[in-house]
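Chemist: pasting the structure only:
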């Protein structure tokens, strides 16, 4: 379900969502919260509306909340468990927050016992998995028990990186007027005001600037004119990427 950018805020067309949920073939809503790639943090009233619509049409919900710790400013993540009205599951991981994806650890909440047992049996039958990785368990326990000061410092650093991207790009191209996202360390940059060909930009970035930035069209036609820039890196590396992006854009103007 594509989101709509209106008044510099991403929104879901709830009428269109209900029309999709009402179709008999659609039995599951897969929710990304916070949203990737836009970085939207869902408001409580939006989540409550979704929950009511899913309950009305008998649609189950799986909420992917892996970016739950990466919200910025006054925006606060609301877990699906606080608004759920029907069958649901919530999955997340410490991998994004604490940079531990190599441990392959994730965890989920499935409140209904029968649903939970069915999921575990299906997981074991398909992948042969019956228990989590011990290093992943240890890493998650350590991260959530002792990692808060580190995470707070990381969040400050990432927010400063986002502000750097916004200030630098808007100074170079005032027509952009780009604002940092509400969540995630992924800058979903709207380049449409510059009217640049996406594939020509990728060629200029990779061949000339030696910089790789994910094109928005990776996410479908709604992503045309966008880039997804990962700011979860040292400032020096980010500066090199942004400088390359500016140079590539200027070469096409």
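Modeler: Sure, I can see it. Every value quoted in this text rests on a predicted model; they were computed, and no experiment measured them.

Chemist: C-alpha from now on. contacts and neighbour counts both.
Modeler: Noted.

Chemist: for the stretch 51-200 of the chain, what spans make up the helices?
Modeler: Under the criterion DSSP state H, counting those that start in this stretch, the stretch 51-200 of the chain contains helices at 95-98, 113-127, 134-146, 148-172, 198-203.

Chemist: and here's the other structure:
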């Protein structure tokens, strides 16, 4: 089982330390969340910086809210990071759900799924070296990975799960094992319906906090603030894994469901969690 680590968003100036430790450890991927109207670093910018300080570990958006952005610019930014990192970018994408994010960008929230589908058509065309259209393009650089960086989609609804088969390489699930199993099966079913070769890559994400009580308390407070708009913040905080045994058990359960990777997402700011999680996951 591959195990990745999700970086906290509360102190961008500490992320270099997190990244260097993660790159030196057993982790396969480091991820970063996206939000616009929130006190978090912009993920593509931050991950590009962190990629330059690492040599092995993949960098992953979890998930980039593509409908809030211009498709051609996202394609160019992603291709640049992918090319300069030798193919280490994993582009996790989603539609987002916050009203304020859509308000400040002027994007109609009710059309975000359809907008993402149109964006995917544009981005795949550009990553393949074709013109943008209407006599414009092509737009480089070419990504390191032929056809573009690896694409994961997050989400829960059938349209989001089918999007994996239509446009992506895999699925990023933020659900606990009982719910994740059903989501994985639905993704696999759509994959077969679309006659895709092989299997979709399945990635699970769980919230974790290992360390003294103050580290756990800080992580719970940060996670509660992050999930406040969803109406299920208490449930998300209650599901946070706070012991090595809980982390190991989650990895085993996701392995049994067929997951290819588990992302251990940290909301607490203590970088010593990298070493604690490395010990718990190996």
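Modeler: It's in. Since we're looking at a predicted model, the values are computed, not measured.

Chemist: just give the TM-score of the two.
Modeler: Both chains were compared after superposition, and using TM-score structural alignment, normalised by the length of structure 1 their TM-score is 0.35; 140 aligned residues with a Cα RMSD of 5.4 Å.

Chemist: ok so, going back, of the helices of the stretch 51-200 of structure 1, which is nearest residue 236 of structure 1?
Modeler: Go through the helices of the stretch 51-200 of structure 1 one by one with Cα to Cα and the one that ends up closest to residue 236 of structure 1 is helix 148-172, at 10.2 Å.

Chemist: packing partners for the closest one?
Modeler: In terms of contacts (3 or more Cα pairs under 8 Å, 6 or more residues apart in numbering; DSSP states H and E), helix 148-172 of structure 1 is packed against helix 235-252.

Chemist: the helix it packs on packs against which elements?
Modeler: The criterion is 3+ Cα pairs under 8 Å, 6+ apart, and the helices and strands that helix 235-252 of structure 1 contacts are helix 148-172, helix 198-203.

Chemist: list the buried residues in the last one.
Modeler: Under the neighbour-count criterion of 16 or more other Cα atoms under 10 Å, helix 198-203 of structure 1 has 198, 201-202 buried.

Chemist: any chance of these in a markdown table, with distance to residue 168 of structure 1 too?
Modeler: Written out in a markdown table, the entries for the buried residues of helix 198-203 of structure 1 read as follows (distance: Cα to Cα, whole Å):
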| residue | distance to residue 168 of structure 1 |
| --- | --- |
| 198 | 20 |
| 201 | 18 |
| 202 | 20 |
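
Chemist: now, among those residues, which is nearest to residue 248 of structure 1?
Modeler: Distance to residue 248 of structure 1, by Cα to Cα, is smallest for residue 201 among the buried residues of helix 198-203 of structure 1, at 6.5 Å.

Chemist: surely the closest one touches residue 249?
Modeler: Yes. Look at residue 201 of structure 1 against residue 249 with Cα atoms under 8 Å: they come within range, at 6.9 Å.

Chemist: what residues do these two have in common as contacts?
Modeler: Counting by Cα atoms under 8 Å, 6 or more residues apart in numbering, no residue touches both residue 201 of structure 1 and residue 249.

Chemist: just to revisit the earlier point, which one of the helices of the stretch 51-200 of structure 1 has the most crowded surroundings?
Modeler: Comparing these by mean neighbour count (mean count of other Cα atoms under 10 Å), helix 95-98 ranks first with a mean of 19.

Chemist: closest to residue 187 of structure 1 out of the helices and strands packed on helix 235-252 of structure 1?
Modeler: The closest approach between residue 187 of structure 1 and any of these, judged by Cα to Cα, belongs to helix 148-172 at 7.3 Å.

Chemist: tell me the angle of the closest one relative to helix 134-146?
Modeler: 80 degrees (axes from the mean of the first three to the mean of the last three Cα atoms, to 10 degrees).

Chemist: switch the helices and strands packed on helix 235-252 of structure 1 over to TSV; also include distance to residue 122 of structure 1.
Modeler: Conversion of these to TSV gives the following (distance: least, Cα to Cα, whole Å):
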stretch	distance to residue 122 of structure 1
helix 148-172	34
helix 198-203	41
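
Chemist: out of those helices, which is closest to residue 21 of structure 1?
Modeler: Between residue 21 of structure 1 and those, the shortest separation by Cα to Cα is 32.9 Å, and it involves helix 198-203.

Chemist: just checking, what packs against the closest one?
Modeler: helix 235-252.

Chemist: and the angle for the helix it packs on with helix 148-172?
Modeler: For helix 235-252 of structure 1 against helix 148-172, the angle between stretch directions is 20 degrees (the same axes, to 10 degrees).

Chemist: buried residues, helix 235-252 of structure 1. List them.
Modeler: Those buried within helix 235-252 of structure 1 under the rule 16+ other Cα under 10 Å are 238-239, 241-249.
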